[in-house]
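1. following is a predicted model, sequence given first.
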Amino acid sequence: MLKLNNQAVTDDQLKELFPDLPAGPLDVYRKKARFDWRRMKLVYDNLETLKLKNDIWNFMRENPLFRHREATPSLDEQRHITTKRMYAIYSQNFIPLTKIGVEPRLFQSEAEALFMFDSSLAVKISLTFRMFSNVIQGSGRSHHYSYIDQAQQGEIGGCFALTEVSHGSNAKGMRTTATYCPEKKQFIMHTPDFEAAKFWVGSLGKCATHAIVYAMLISKGKNHGLHSFVVPIRDPKTLKPYPGVTVGDIGEKIGLNGIDNGFMMFNNYHLPKEAILDKFGGVDDNGDYKTPFRDPNKRFGASLGILSGGRVHITSISANYMQKAIVIAIRYSAVRKQFGPDNSSEELPVLEYQQQQVRLLPHLATTFALRIFCTWFGAVHITMAIDNITGGSGQDSASLGIELHALSCAAKPVCAWAARDAIQACREATGGHGYLKASALGELRNDNDANCTYEGENSLLLQQTSNWLLAVWPRKHQLSPSDHPLTSLNFLENADHILNNTCPWTKVEDMMEPANIIEMYKWLTAYTLKTTYEKVESLKAAGRDNFQAKNESQPYNATTLSIVYGENFILNHFYKSAKDFHDLECRKVLLKLVSLYGVFLLEKHLATFYIGGYLSGRGRGGVCVREAVTQLSGVLAGAAPALADTLAPPDWCINSVLGHADGEVYKHLQNNVMTYPGALARPEWWRDVVHWQTYATSKL
């Protein structure tokens, strides 16, 4: 029995949810694992979240609507089937929107269960119901909650409209306006031109009836900045747009085509005064601006916590994609055999080759790191949203919102790029078969690609984080816990002393010790902040203004700083979670994964360690780091298939001929090829092959 968070979980309970896996070629590796793959799930899940995912998967498996299609449907068919599936899931009410006392991790688990089946479905239901309602709960007042009730009943569907054609990451540059008219007690929403049109709005293209629209609030001739409004855009009974609203679909995308992304413009569209979500700021009947925050930055900081929800969610989306891809690649690598020792006819699984280990195992470690972090991070944001509803946060929400904004602006790029690199590595590591659509890796790669740009293009988002960190550095000695309630600035404790240190470790074994890796990363994070700050200040001293100074300090300084800051937090969270895990055998493996994730990150920043003088000599420290990556990958290779079992969704859900739990790759491949629609049939255009000369001549 394992006891987590005062909740006892028995092996029988776990086995009931996750029966024995089918026998097959993967058994050779599974027998090598000394840890229980089911128990390992509890490092990021609990019994309640596991049951929820199981309930969702059982519902989908038994419903014909959720059967996968072999051939790619048309764009309209993808939109249609995703919408039907969304309502089928939503009608089950697995997590009631009005249930305030719910375990926050349940929302993460619901999303994970859906992403393991279909990305478009998961995003669609999140945008239409979850995000729409969460923003209203976080930024609105009681008179807005009727919209949540309507969404709960499925009477309306929402969307989130922030990005404009010519402005995305720069939220302060948005040009859609909402001008208050005190005579009519109305806001007049207007789009000055197409460049100000709301764009990329998920679920808007065909379906949404209401939108959370972000617009510049103008009253008495003064612009009070970006505020959110609940805006009816289509008649819920006819889906026809209201007069004054132009709305449409933006067309086919690289991936996620089950989601109807759309655009929207307003032509002096009148809204009642109550449309504004004014918990953090609004106008009275006379048009005078009112806010509970004296400092406008505090108001913006509190609202940032709400705006961070999309980025927080994307960190978990990235982890979901990565999780699915690494399961497929690891299982395939344990079955696929190629070559072998000299003078031997025996072929070895490609997982036994060091190059395959080094190209996959660090990504497996990263998947566990991100899965654990993202589950926690999502719960933090949901808890903050609940506190906003119940009034439990007050002014404290400002500092939490600002830190959450900074951390999400770093974590979202870190996670999205980690998933991008991992999925590509998995695609290549599975060889030619990985290029088949039936491998599922291509769709994962395309769907994840959106994570690198939406809710803020990654490189631009990193500037948000570095700006906050640069403002923190001069007062590093005066920081208190209230300045960073999530503890993301702990690396600044004794920063001056840490920065005077050099690496005391000279052996590979030392580089594998998690505590040592943590110390090295603490130095790296403090060093990149210090040098970035000095670079900005030196540019200002040379006559650059603030914008120029920050602009000219992005490559190799501010960008690296934000990435390292995000990686440092994720690494520390992973280490703490591994150390605190109750099961001994699982803990041993988790700590090895922490080490591999840590040295994998360190290797990317070796140049900075040498430039900063932390590592010196003839590169022995760097050699040790790289050797640690290689050795740890080899040590974990035998356990990799069992670790993949921990991460894996059900076979019908993963939907990959290369990633089934039974390891029968070639049987599944044969079945897929032989039954693919039209695979064995003569093409209808066969005459164009046989009589090509006739057709070619006739056109001359």
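-> The structure has been received and is ready for your questions.
2. contacts and neighbour counts: CA atoms only from here.
-> OK.
3. show the contacting residues for residue 389.
-> Counting by CA atoms under 8 Å, 6 or more residues apart in numbering, residue 389 touches 137-138.
4. so how far is residue 343 from it?
-> 71 Å (CA to CA, to the nearest Å).
5. wasn't residue 381 part of a strand?
-> No: counting by DSSP: H, G, I helix; E, B strand; the rest coil, residue 381 is not part of a strand but helix.
6. what about the residue lying closest to it once chain neighbours are set aside, which helix or strand?
-> The shortest distance from residue 381 to any non-neighbouring residue, by CA to CA, 6 or more residues apart in numbering, is to residue 309 (6.7 Å). Using DSSP states H and E, residue 309 maps to helix 296-335.
7. so which elements touch that helix?
-> helix 105-117, helix 132-139, strand 348-349, helix 354-390, helix 396-429, helix 441-449, helix 640-647 (3 or more CA pairs under 8 Å, 6 or more residues apart in numbering; DSSP states H and E).
8. got another, please set it beside the one above:
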Amino acid sequence: MDSDEADATNRTAESGDSPDRDRAAVARRVERLSSHLNPPPELFINGGLAVAPCAARAKKIEVDKDRLSAYMRGKYRDVQQGVYDYFNSRPELQTPLEISKDDHRELCMRQLMGLVREAGIRPFRYIVDEPAKYFAILEAVGGVDMSLGIKMGVQYSLWGGSVLNLGTKKHRDKYFEGIDNVEYPGCFAMTELHHGSNVQGLQTVATFDPFTDEFIIDTPNDGAIKWWIGNAAVHGKFATVFAKLVLPTHDTKGVSDMGVHAFIVPIRDMKTHNTLPGVEIHDCGHKVGLNGVDNGALKFHSVRIPRDNLLNRFGDVSRDGKYTSTLPSINKRFAATLGELVGGRVGLAYSSVGVLKISVIIAVRYSLLRHQFGPPKQPEISILDYQSQQHKLMPMLASSYAFHFATLHLVDKYSEMKKSHDEELVGDVHTLSAGLKAYVTSYTAKSLSVCREACGGHGYAAVNRFGSLRNDHDIFQTFEGDNTVLLQQVAGYLLKQYQEKFQGGTLTVTWNYLRESMNSYLSQPNPVTARWEGEDHLRDPKFQLDAFRYRTSRLLQSVAVRLRKHTKNLGSFGAWNRCLNHLLTLAESHIETVILAKFIDSVRSCPDSGSRDALKLLCDLYALDRIWNDIGTYRNVDYVAPNKAKAIHKLTELLSFQVKNVSKELVDAFDIPDYVTRAPIGMQATEEAYSHYTQFAGF
């Protein structure tokens, strides 16, 4: 019986007794509250907070940060270090704390040119042949300056990627070298003023003229202006323009709309850099963040381009105006086109983890450095010794590791897809990239604010980077697909798999746990296991993964039933909208399940026992923290009994404490140099942090 239950028993026993007993009960309660606010000295050991008996018995894990780092960063550590070393050797290319929009844009271009032409790091070479190496470079470049990371992504993932993935050999032969050495800086002109996520609703038109063998690119109204186009305002010379392909016909219709296709459109003169005739370019101006990227708006007035400028991998137009395609419908061609462009989402998910790592490094190191309050007449204690600070930061540290392995898995699947072009794998990667991009970027955005607050007033200083990291990263939740829209795509794919299960269809590898979900996971919870609360059971990967999969299965089954019910009265769109919040929760639950599964696999695969123990600790914290955060769901269906829920909460706090004990080694294992994190309060040698910090105030 805990203290609150004892109080309740005493109050019951004392009800109706004398006023003296009532006063005594009140006095005991006041005394207990006072002890919470002013803990007695015996609760402290050597100036630090005393450890709970169960924590005191726990064996401290020994972490070799070099071995853990080697397992984390793998074979691309050297190429990332090459990026770091180049910018460290060129201080004039490092982004200053205060810089104007125009100067930042020019600096970003010089940074990209220096990386490619001086350092000899050519990311474009790896886009198709070795995507994992490309994304490793992208993460390192984003750590130097997030604007540079996005500018590089526009040049190579988007503009270059569209030429390689949507074009054919003639396009690669003509444009590859110029894109690679940045002689052909380009844009990716998909988003329009009135249409962002709804790409099929784009209004820009490309009409074929059979007399001149050209396409005519037109912006029919202001809503069709291409908007937020990176590289357009200042540096771009080409744009991949997404437009409806329209062919003249001899019937009463006059024209035939073949759906959205991509076209290479020159927008500036190669020598003079002047805007070309018919092309109108405007600057989107100062933004909340990423001001090193020159976003612009494009409008086209009867701009003529050769027929060969159609990126014709999935559909082509002959000299006499006949359309041919290996894919039978507009929807099939559209799906194939977008399927080849998922690399941008993969890059954003991967890069967002890099941002999360930097913010966690700064917050954890500062929390170890900063001492505040403590027991009477004893030294102040580290703020990371406080349970509240552990609660903020340790699950976040665990999540950064979880996301690291999940996005590595995504890159592996993406690389496999690029080689095999397997249709099922394309669907899996499209959905997995959408879900991880949405989940990881949303989590990182929230975490940046938590890290800033965890560092108090010093977190508000611009030099300590949380402001710029938060502002630059914020748009990750929107571009390459709004996160809410992307989660709906994940939910839609889950429902499709659910339907195929009951129609006797096969399930792809990524989703095969749903086969069991519809059977064992949806049976009545076992009343015995619902009460198991031993640490060995709660830290068993099978229990953790079963709990995640059970939740996803319940959500999937219930939303399928709700959609079927509401469709009868509201129609399919109305039913979807009625269940939208449920669908988003389902998608997030599934993505959390995938992340945990990959984390568990990575723990098992770690060859070093000390690193494996540390990763197991982080994995358990990630899993149990997520279960506790959604404990209401598990309690509502009796999957977790009250005593077990309490045990999960207590163990989560214990695991946070244990992770705290090795938190310095865990953030050091990210192996990001101080000259990349660039935050005085987040330096690896914490004893020097304050002396460096004061220099920024002129001391």
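-> Right, received. Where do you want to start? Since we're looking at a predicted model, the values are computed, not measured.
9. ok so, going back, ok, which of the helices and strands packed on helix 296-335 of the first structure comes nearest residue 551 of the first structure?
-> Between residue 551 of the first structure and these, the shortest gap by CA to CA is with helix 396-429, which sits at 17.6 Å.
10. and that closest one, what does it pack onto?
-> Packing partners of helix 396-429 of the first structure (3+ CA pairs under 8 Å, 6+ apart): helix 296-335, helix 354-390, helix 441-449, helix 458-472, helix 559-580.
11. could I get those helices as TSV with distance to residue 591 of the first structure?
-> Formatted as TSV, these follow (distance: least, CA to CA, whole Å):
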stretch	distance to residue 591 of the first structure
helix 296-335	19
helix 354-390	10
helix 441-449	28
helix 458-472	29
helix 559-580	6
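12. can you tell me which of those is packed in deepest?
-> Neighbour counts (mean count of other CA atoms under 10 Å) averaged over each of these peak at helix 296-335, with a mean of 25.
13. give me the mean deviation of that helix from the second structure.
-> Aligned to the second structure and superposed, helix 296-335 of the first structure gives a mean residue distance of 1.5 Å (mean CA distance after the TM-score superposition for the first structure).
14. separation between the residue nearest to residue 96 of the first structure when sequence neighbours are not counted and residue 306 of the first structure?
-> Closest residue to residue 96 of the first structure apart from its sequence neighbours, by CA to CA, 6+ apart: residue 152 at 7.7 Å. The gap separating residue 152 of the first structure from residue 306 of the first structure is 20 Å, by CA to CA.
15. one more: residue 206 of the first structure?
-> 26 Å.
16. and if you look at residue 410 of the first structure?
-> Distance, residue 410 of the first structure to residue 306 of the first structure, using CA to CA: 16 Å.
17. could you do residue 548 of the first structure as well?
-> As for residue 548 of the first structure, its distance to residue 306 of the first structure is 30 Å (criterion: CA to CA).
18. residue 363 of the first structure -> the second structure?
-> By TM-score structural alignment, residue 363 of the first structure lines up with residue 396 in the second structure.
19. cool, residue 285 of the first structure as well?
-> Alignment note: residue 285 of the first structure maps to residue 319 in the second structure; criterion TM-score structural alignment.
20. returning to what we had before: can I get the helices and strands packed on helix 296-335 of the first structure in CSV including distance to residue 295 of the first structure?
-> Formatted as CSV, those follow (distance: least, CA to CA, whole Å):
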stretch, distance to residue 295 of the first structure
helix 105-117, 33
helix 132-139, 18
strand 348-349, 62
helix 354-390, 19
helix 396-429, 10
helix 441-449, 38
helix 640-647, 45
